[in-house]
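Visitor: Here is a sequence with its predicted model. Questions after.
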Amino acid sequence: MSYFTIAGVQLHALHHGDNTDVMRHRIDMLMARFPQVQMVLFSELVANGASPHHAQPMPSAMEAIFCQIAEQHRIWLIPGSMFERIDDKIFNTLSVINPHGQVVARYRKMFPFRPYEEGVEGGSEFVVFDVPNIGRFGVSICYDMWFPETTRTLVAMGAEVILHPTMTDTIDRDIELSIARTNAAVNQCYFFDINGAGAIGNGRSIVVGPSGDVIHQAGTGEEIMPIEVDLSRVRRERETGLRGLGQPLKSFRDRQVDFSLYRSETGSTPFLDTLGPLAKPARVDIEEH
């Protein structure tokens, strides 16, 4: 079987504070109306707000609530992400919960939105997981998508669907829509980019097919998006090419070039080192004459 139904939930929730009750209510409504849904995906930091002060060690009581919900409805559940505390460090962490209510993976955002997302560490481990008899899924979070190496690595690990919660409330959302389409096309995969609404995002979640085609783009308010994907389409397009044309994954596999620039022992590159520190733009005062 290659058909699988994923529901993205674009939720209008509190910017800071516990949103688990409203998330539970949305899932209850969703499953009553669309019982065919097999996986539910929320946006970044929706569960407990966008302040690192709410960080908790994991497993946590809040994560346990989502495990109970997943088991109750027999769904795969990715409740966005939550700030996780490990000793004196804080990570932006996503939990993958199976229909038995078990956490099968945790992914820590690799690229915090620096310099704005201060005090949050970057993770270092890619995460893919298998849905039995369906296929392989990969996860990333928000700013990760701006770095093509992240999605390409997940796909090289076998991912056919990328699940990508985000929390974008800024004027670059239109650019992210293009990046989502590009990531899907060049990696020949489904891409679910689910944003928040209201105080936790300006909406416009997008679901993209493996040809870069927009399956659905949400508005700016609350929205539930049940989408049936067909993973045989991913496999066929990877075999025959995007619309019977480009086969980028095979070309990347068969490349002659060695990207040795990325393998520097110091992790730096001569040009990038000239760009200066990663800091917020400073205001330039204009003198009055």
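Guide: Thanks, I have it.

Visitor: all contacts plus neighbour counts: C-alpha atoms, from now on.
Guide: OK.

Visitor: For D144, which non-adjacent residue is spatially closest?
Guide: F111 (5.3 Å; CA to CA, 6 or more residues apart in numbering).

Visitor: ok, that neighbour touching G122?
Guide: Yes: in this structure, F111 is within contact of G122 by CA atoms under 8 Å, at 5.6 Å.

Visitor: So which of those two has more stuff around it?
Guide: Neighbours per residue (other CA atoms under 10 Å) separate F111 from G122, with F111 holding more: 22 against 17.

Visitor: Distance of that one relative to L30?
Guide: Using CA to CA, to the nearest Å, we find F111 at a distance of 31 Å from L30.

Visitor: The residue nearest to D144: what's it in contact with?
Guide: Contacts for F111 (CA atoms under 8 Å, 6 or more residues apart in numbering) come out as G122, G123, Y143, D144.

Visitor: Likewise for A185?
Guide: With CA under 8 Å, 6+ apart, A185 has these contacts: G209, P210, S211, G212, L242.

Visitor: Using TSV, lay out the residues you listed together with secondary structure.
Guide: What follows is the contacts of A185, written out as TSV (DSSP: H, G, I helix; E, B strand; the rest coil):
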residue	secondary structure
G209	coil
P210	coil
S211	coil
G212	coil
L242	helix
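
Visitor: May I see the buried residues of stretch 62-72?
Guide: Going by neighbour count (16 or more other CA atoms under 10 Å), the buried part of stretch 62-72 is M62, E63, A64, F66, C67, Q68, I69, A70, E71.

Visitor: Next one for the comparison:
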Amino acid sequence: MSHSFVLAAAQFPTLKPENWSQFEQTIADWVAEAVRQHARLLVFPEYSSMVLAGLLPEPMQADVLGQIGEIQRYRDDYLALHQRLAQRHGVYIVAGSYPWEMDTGVYVNRAWVFAPNGGMEHQDKRVMTRFEREEWDIRGGAPLKLFETELGRFGINICYDIEFPLLARAQVEAGAELILAPSCTDTLGGYHRVRTGCAARALENQCFTVQVPLVGTAPWSPAIDVSHGSAAIFGPPDRGFPDNGILVQGGLNDPSWVYAEVDLSRVGRVRDEGEVYNHRHWHDQLGPGIEARLPEVTPVRL
């Protein structure tokens, strides 16, 4: 197992592809660029798959409810594309999350993870935003997962999920040293809420966290019409990490990759030698004889 690797977080733009081939080439070009920078783990944002709605007839592009059903026609190709790229380049890819139909008219927000060996697994978002609940009727999925890979162990908290500490805590107690937070936020306030959640989870768990935003404007889309953010990789503001906890941060709303060398062995060191022991003192906040029930976590090997 390699503890140190280059992580690439995509500030991916809300482009409008003219056809499937153009979308496929765009994703292939982004992956190839990150590979040239020696990235081993590539992470795309929440709902970056929604650019595929630009391939639908114009009336459907404006139908915020109908389009999530219509883009199911692309999902098999979407999986095959990312699986092929992960194998071709020998990397792990977290694809942009997809409104995934479980039963007729029942959707979850699903992020797929692809491994160099052709394996793939997924994490569903657990806590839905008002937009997802009230306008899309997208539902929370289960269970939480711990992804065990050649690079190390990580969890995924999709956007709003990172604002709820017990989700990341459950994954950390299961062994996660890194929490990925693909995001899609249509206001600067939303972006900063996710950012604050990432920084807080890194602090309290003494681990790495990563915010990965969708960026840009898409006037043709009622779902991803405005997306704000900048990618950032956080650690605890403690010994061996930057004083502000920020390893790297991208430019606001600038389509680009943001890279950082992530050494997961630093997680164990700061938990053993830090100025404070947030990770091991977690249960002290509850008081004697009191336990907080954490969500169950399912380990998966990729």
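Guide: That came through, no problem. Predicted model, so just to flag it, every value in this text is computed and none were measured.

Visitor: re earlier: over to the aligned partner of the residue nearest to D144 of the first structure in the second structure. Which of the three states is it?
Guide: Under the alignment defined by TM-score structural alignment, F111 of the first structure corresponds to V127 in the second structure. At V127 of the second structure the chain is in coil, as set by three-state DSSP.

Visitor: and stretch 144-160 of the first structure, how far apart are its ends?
Guide: 17 Å.

Visitor: Could you give the residue range in the second structure aligned to that stretch?
Guide: Aligned by TM-score structural alignment, stretch 144-160 of the first structure falls on residues 161-177 of the second structure.

Visitor: Count the residues that sit near E228 of the first structure.
Guide: 15.

Visitor: Test my guess that it contacts T5.
Guide: Yes: assessed by CA under 8 Å, E228 of the first structure is found in contact with T5 at 4.1 Å.

Visitor: which non-adjacent residue is nearest N278 of the second structure?
Guide: E204 (5.2 Å).

Visitor: doesn't that neighbour fall inside a helix?
Guide: Yes: counting by three-state DSSP, E204 of the second structure is located in a helix.

Visitor: how close does P165 of the second structure get to Q171 of the second structure?
Guide: In terms of CA to CA, P165 of the second structure sits 10 Å off from Q171 of the second structure.

Visitor: Of these two, which one has the most company?
Guide: Q171 (28 against 16).

Visitor: Would you tell me what helix or strand that one is located in?
Guide: Counting by DSSP states H and E, the element that carries Q171 of the second structure is helix 165-174.

Visitor: following that helix, which helix or strand comes up?
Guide: Using DSSP H and E, the helix or strand that follows helix 165-174 of the second structure towards the C-terminus is strand 178-183.

Visitor: elements contacting that next one?
Guide: Applying 3 or more CA pairs under 8 Å, 6 or more residues apart in numbering; DSSP states H and E, one finds that strand 178-183 of the second structure contacts strand 153-156, strand 208-217.

Visitor: H89 of the second structure matches what in the first structure?
Guide: So, by TM-score structural alignment, H89 of the second structure is matched to H73.

Visitor: wait, isn't that match in contact with L30?
Guide: No: with contacts counted by CA under 8 Å, H73 of the first structure stays clear of L30, the gap being 10.4 Å.

Visitor: where along the first structure do the helices fall?
Guide: 20-33, 61-73, 148-156, 173-187, 231-240, 248-253 (DSSP state H).
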